[in-house]
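Undergrad: curious how this folds, go ahead:
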Amino acid sequence: MAADQTQIAVIGGGPGGYVAAFRAADLGLDVTLIDLDENPGGVCLYRGCIPSKALLHVAKLLNETKEAAEWGVTFGEPRIDLDGLRAFKDRVVARMTGGLGQLSKARKVTYVRGRARFTGAQSLKIDLHDGGQQDLSFEQAVLATGSRPVVLPAFDIGSERVMDSTGALELRDVPGRLLVVGGGIIGLELGQVYAALGSQVSVVEMTDGLIPPADRDLVKVLSRRLESQFEGVHLNTKVTAVAENGNALDVSWEPVTGGDGATQTFDRILLSIGRRPNTEDLGLETTRIQLTERGFVSVDAQRRTAEPSIFAIGDVIGSALAHTASHEGIVAAEVMSGERSAFEPNAIPGVVYTDPEIAWCGLTESEAAGRDIKVARFPWAASGRATTLGRSDGLTKLIVDPQTERILGVGIAGPGAGELIAEGVLAVEMAALVQDVALTIHPHPSLSETVMEAAEAYHGLSPHITGPRR
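TA: From the prediction side, this is the model:
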């Protein structure tokens, strides 16, 4: 094909876009992948999932050096080399994104650095990274342009001391006092990183609890640990004003219900209150693509938009998880190649990579309020492996349909919850019964046993806790 034509054009090189491009190429299609970065990876690999997890690994190590005294091992005060820490993070990012660049070449995917916008239902104009423009026609396209952080007017004061998640990951310094605005996943993860590095961290959250999508009993496990790590957590609170004061920021807040407020001074603010889809300046008006009331691109189960030749996946349609976007990319690629495929998962895992981690999938207990369900819980205080790790405050639970004993959801709080939840996802996807998990022999001692023991506890048959027989 000529350079200005392709069968499949993928706009956006994140976990949704590059997976869609790679799967389409594997299925024999000619693919062009368009993104501004040097290699595929998107926000997740360059400015999100991967660098944050590298820093969380370091944060956990720092915390364990302090906790080890309880185990009879005492370390000296760690010396933080910010240049070295940034270099470690950047090496991780370079290795992962560079690997994707090589995989792109191996699949003969044409990679174009630039910003694309539609000029019609089957055409694009690309502003190239190194200058100039390129017109590209396609048979089918995938829109995977992701999202960007939300900025509220009160924080838009032109100060570099107000950071979003991207700025926080740059690790310009370790502020003496850091205010995290937003008690969601990103804010708490990065808050723990900065707390481990030495910052006094406070959190302001407008709702009545941290991590709103997660069940409260799971969040409680994390909250207990944050009490000793953070300077303060202010729920039901909103920021009303931010002003620069020399080399600091004066921040005023008050209860969302009204009442007396307060003003405190911080060295930096991390604003983490959500993300909005990147739908502007894409030429969507030249197509039949439609947006929802919340501004996301509207799609069907195949991830096809109202324009038959164009699909959309990931953050831009409201699927704000990298692994969800990747699976949507696979579906879109398979449909474009002529296969029958649809995005119809029974369970999508959600993971908070704090310490302890929180993970859940399927139906949550909060979502099941008012429904006929039973919950089987296994406290990690009864887990031998958790006790050997000095982390016996965790929890594993199953949400079960009492009529069929089918597992509808799984929730886990504790170290490694993000790894353990995969078994829960499989159980929900396969419509497993409680007995299926209870009869599956798990290794001992292991944290994975807590899933098995929760299943045993459903019938009152766990050997390590007591409960009524069912």
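
Undergrad: from here on, just use CA atoms for contacts and neighbour counts.
TA: Fine.

Undergrad: where exactly do the helices run in the stretch 301-450 of the chain?
TA: Secondary structure of the stretch 301-450 of the chain (DSSP state H, counting those that start in this stretch): helices at 322-336, 384-388, 417-429, 434-438, 449-458.

Undergrad: now do the same contact list for Arg288.
TA: By CA atoms under 8 Å, 6 or more residues apart in numbering, Arg288 lies in contact with Ala121, Ala306, Glu307.

Undergrad: scan these and report the most crowded one.
TA: The most crowded member of the contacts of Arg288, judged by other CA atoms under 10 Å, is Ala121 (21 neighbours).

Undergrad: ok, it to Leu128 distance?
TA: Plainly put, Ala121 is 21 Å away from Leu128 if you go by CA to CA, to the nearest Å.

Undergrad: what's the answer for Asp250, then?
TA: From Asp250 to Leu128 the distance is 42 Å (CA to CA).

Undergrad: please generate a structure for the following sequence too, so the two can be compared:
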Amino acid sequence: METIKTKVIVVGGGPGGYVAAIRCGQLGFDTVLVEKERLGGTCLIRGCIPSKALIHAAGQFEAIARVAEGGRLGISLASPPQLDFAGTVRWKEGIVNQLNNGIAGLLKRAKVKVVQGWATFSDAKTCRVTGADTDVVITAEHVILANGSVPVELPFLPFGGSVISSTEALSLPELPKSLVVVGGGYIGLELGIAFRKLGSQVAVVEAQQQILPLYDEQLVEPVRRWLKRKNVITHLGAKAVGIDEAGTGLVIETDSRERLTLQADKILVATGRRPAVDGWGLEHMAVAIDGGFVRVDERCATSMKNVWAIGDLVGEPMLAHKASMQGEMVAEIIAGHRRRFDPVAIPAVCFTEPEIVSVETGATTADLQDAIVSTFPFQANGRALSMNGVEDGGFVRVVARKSDHRILRIHAVGPHVSELVGEFTQAIEMGAVLQDIACTIHAHPTLGEAFHEAALKGLGHAIHA
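TA: Sure, this is the predicted structure:
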């Protein structure tokens, strides 16, 4: 059996792990990255990237279909578009493959050794990696755990057959005629909306009394309008019970204790994700666990010296960009740099129709109770109107502390607002006040002007509202 001794071993090739490995390589460390499947992890292979590709394709198909239904924007079609869903999936896979190959090239350039296989730790610094063509023991001075997360499986709705997770939903051989989504959070609604645009009949089952329960009602309202307009049935305050006897429908229980059966070709369970802590020897590493997650400090250090953990493994929010930043930071800490993970805000984007963006600081209750809240609607924004993007409403909302006008929160819902999240996050991270945004010239016509107007409105003198 081959034995490898290295400075750093990174377990997991997702957006946290591969970024950590590349940065370690750039810093001159002998680095080994272990990944059982394909480089890129959940985000690239079966999450963020393929889902956004499917969402984009669905949006294009819906736009063409609406034109075919009647003259729109002065454009007409003689017949409705035809969907080759298998072709859409192949196109999506092409994007995934391109990015996967790109990551492999970046790791090679950083002189990172990639070992394909499953790592099982016998102690905190030693693991055995086994795979189809791999059987090697690796020991390291530093270990970076970037094992990621897995979909939550409901005991009464195990994955298999008609019951699928988001992973299977992104690789279906054909478009389901009907789809029931269990879970009205961002994963379920992003995919549910995409499948509705492509032509599937979609129903959503959510245990809370509101879809997207992590967002407030004002942010969710434009999405709710779109769902209603597109005949997506939402069962709120309802719980999935199991599959019916015929195996063709989902039994749910409403908040009035009534039982209904929802017929569906596929049942997508999107009730969240949990850290991937099973099966790789975590129990042999003497690292502390807190609420199912690996416990780390502000440097992502675990309770075991020179063992680090990042990304989904260490807690919410389970977001790729958080993992990447932590991975880069840990590599620099190993190099002796003084770093800690203490962002003012971590942005979140929901790629529904329309999109939702949220950037929030850890503001106190007192700050929020005595705050300036200013909202500017996209209906008054020329770019949004010219994109035909205000059918379901939308706005930018800025929350600032009244005493010094420091911006505490920025929310937006509307067409393509995900592209504004960088400006929003930078404003909060740099401690911007309303006057900073109000005095920044925003190009016309752009969606970003709504942010400018919201800041002006907070100061009491919006121009276009």
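
Undergrad: which elements pack onto the longest strand seen in the second structure?
TA: Ranked by number of residues, the top strand in the second structure under DSSP state E is strand 134-145. Strand 134-145 of the second structure sits against strand 2-11, strand 126-131, strand 307-309, with contacts defined as 3 or more CA pairs under 8 Å, 6 or more residues apart in numbering; DSSP states H and E.

Undergrad: average distance between the next helix-or-strand element following that strand and the first structure?
TA: Next helix or strand after strand 134-145 of the second structure toward the C-terminus (DSSP states H and E): strand 149-151. Once fitted to the first structure, strand 149-151 of the second structure is off its aligned match by 0.6 Å on average (mean CA distance after the TM-score superposition for the first structure).

Undergrad: which residues in the first structure does strand 149-151 of the second structure align to?
TA: Counting by TM-score structural alignment, strand 149-151 of the second structure falls onto residues 147-149 of the first structure.

Undergrad: and the matching stretch, which residues are buried?
TA: Buried residues in stretch 147-149 of the first structure, counted by 16 or more other CA atoms under 10 Å: Ser147, Arg148.

Undergrad: can you list contacts of that stretch?
TA: Stretch 147-149 of the first structure has contacts (CA under 8 Å, 6+ apart) with Asp164, Ser165, Ser272, Ile273, Gly274, Arg275, Arg276, Pro277, Asn278, Asp315, Val316.

Undergrad: narrow the residues you listed to those that are buried.
TA: If you count burial by 16+ other CA under 10 Å, the buried members of these come out as Asp164, Ser165, Ser272, Ile273, Gly274, Arg276, Pro277, Asn278, Asp315, Val316.

Undergrad: output those as JSON lines; include the columns distance to Gly158 of the first structure and secondary structure.
TA: Output for those, formatted as JSON lines (distance: CA to CA, whole Å; DSSP: H, G, I helix; E, B strand; the rest coil):
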{"residue": "Asp164", "distance to Gly158 of the first structure": "13", "secondary structure": "coil"}
{"residue": "Ser165", "distance to Gly158 of the first structure": "16", "secondary structure": "helix"}
{"residue": "Ser272", "distance to Gly158 of the first structure": "17", "secondary structure": "coil"}
{"residue": "Ile273", "distance to Gly158 of the first structure": "18", "secondary structure": "coil"}
{"residue": "Gly274", "distance to Gly158 of the first structure": "20", "secondary structure": "coil"}
{"residue": "Arg276", "distance to Gly158 of the first structure": "20", "secondary structure": "strand"}
{"residue": "Pro277", "distance to Gly158 of the first structure": "23", "secondary structure": "strand"}
{"residue": "Asn278", "distance to Gly158 of the first structure": "22", "secondary structure": "coil"}
{"residue": "Asp315", "distance to Gly158 of the first structure": "27", "secondary structure": "helix"}
{"residue": "Val316", "distance to Gly158 of the first structure": "27", "secondary structure": "helix"}
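
Undergrad: kindly indicate which of those lies nearest Arg91 of the first structure.
TA: Ser165 (19.0 Å; CA to CA).

Undergrad: which among the helices and strands packed on strand 134-145 of the second structure is found nearest to Ala110 of the second structure?
TA: strand 2-11 (13.3 Å).
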